[in-house]
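Colleague: got a predicted structure plus its sequence, pasted below:
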Amino acid sequence: MNSANQEFIRGTIKTIVLQLLAQKGRMYGYEITQSVDERTGGELILTFGALYPVLHKLEDEGLSITQSQEVDGRLRKYYQLTSMGSATAVRKAGEFERFIQLMKLLIHPSPNMAFGK
C-alpha cells in the first residue's frame, strides 16, 4: 500500500467502520481489519492502532454497543451499531459520497468552469 492511501484512510476510518458494521451487523476488531484488506485487495490497511480508538469512540458516543463472547477459549469483543449508529452510518456515507463528488470537480474541472470567481 502506498503512503497516499494511508493518508486518505486516516480521515475516513470512522465512516469505514460504520459502513462495515451497518452491512455485517456485528464484527470484532480483527474481522474489521481483514474485511478492509479483502475488499480493497490489500490496497488499504487498517491497523489495530487506528481501529480501536475509533471503536471506543463509537461506543462512547452511543453509536455502538459491545458484546463479549467466548470463542476457542478466548474472550472476543463484538461491536454492533445502535439505532443512532445506523442513522449516523447512513449520514456519513452520504457526506463521504458528496466529498468524492467535490474532489472529482476539483481534479477534473469542466472546461467551461471559471476559476477564481
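Modeller: Good, I have the coordinates. Residues are numbered from 1 along each chain as shown.

Colleague: hey, let's count contacts and neighbours off CA atoms from now on
Modeller: OK.

Colleague: and the helix or strand harbouring K57, what does it pack against?
Modeller: K57 is part of helix 48-60, with elements assigned from DSSP states H and E. Here helix 48-60 touches helix 13-24, helix 29-39, strand 64-71, going by 3 or more Cα pairs under 8 Å, 6 or more residues apart in numbering; DSSP states H and E.

Colleague: second structure for comparison follows:
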Amino acid sequence: MYSKELTKGTLQPIILKLLGDNEKLYGYELTQKVKALTNGKIDISEGALYPILHKLEAAGILETENKYIGKRVRKYYRVTEQGKIAVQKVTHEMQDFIATLSLLFNNDETTVYSEQ
C-alpha cells in the first residue's frame, strides 16, 4: 500500500475518474473499487473520502441521490454535467502529470546527477 503522503494529492482525481466512469456510486463502494482496481495499493479511508465528496458536491461537480435500503439510507454520488467537464480536465491533467513523473523517474540522467 502506498503512503498517505504519496496518494493525498491524487485522491480527488481518482474519485472523479471513477465517478465519471460509473453512473453512480456510494462511498463504501467507491473505496472498494479503488482498492480492487489498484490491487490493494491505494486504500481510501472514510476520513479522506467524505470531505472530498462533500467539497465536490458543494462545487456542483457531484450530485447525490438517497436510496433507502431497509431502514438505512445509502447516499449515491453522480457526476453532474458541469462535473463531466471537470472529469475530462482532471483526467488529462493526471495523464500529463504521470508522463512528467516518468521523465524524472525513468530517466538515466537523474541517476548521473545523483552520483556526482
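Modeller: Yep, that arrived. Bear in mind the structure is a predicted one, so any value in this text is a computation, not a measurement.

Colleague: returning to what we had before: among the helices and strands packed on helix 48-60 of the first structure, which is nearest T88 of the first structure?
Modeller: Closest of these to T88 of the first structure is helix 13-24, at 7.8 Å (criterion: Cα to Cα).

Colleague: V87 of the second structure corresponds to which position in the first structure?
Modeller: With TM-score structural alignment defining the correspondence, V87 of the second structure maps onto A89 in the first structure.

Colleague: can I assume that match is in contact with L20?
Modeller: No - contact criterion Cα atoms under 8 Å: A89 of the first structure and L20 do not qualify, at 9.2 Å.

Colleague: look at the two and report which has more neighbours.
Modeller: A89 (24 against 19; other Cα atoms under 10 Å).

Colleague: if I look at the residue positioned nearest the centre of the second structure, how far off is S45 of the second structure?
Modeller: The second structure has I14 as the residue nearest its centroid, 1.6 Å off, counting by Cα atoms, centre = their mean. For I14 of the second structure, the distance to S45 of the second structure equals 13 Å [Cα to Cα, to the nearest Å].

Colleague: a markdown table for the helices and strands packed on helix 48-60 of the first structure, including distance to R98 of the first structure?
Modeller: Converted to a markdown table, these look like this (distance: least, Cα to Cα, whole Å):
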| stretch | distance to R98 of the first structure |
| --- | --- |
| helix 13-24 | 13 |
| helix 29-39 | 21 |
| strand 64-71 | 25 |
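
Colleague: and those: which comes nearest L102 of the first structure?
Modeller: For these, proximity to L102 of the first structure was assessed by Cα to Cα; helix 13-24 is nearest, at 17.3 Å.

Colleague: which part of the second structure matches the helix holding K57 of the first structure?
Modeller: So helix 48-60 of the first structure sits over residues 46-58 in the second structure, by TM-score structural alignment.
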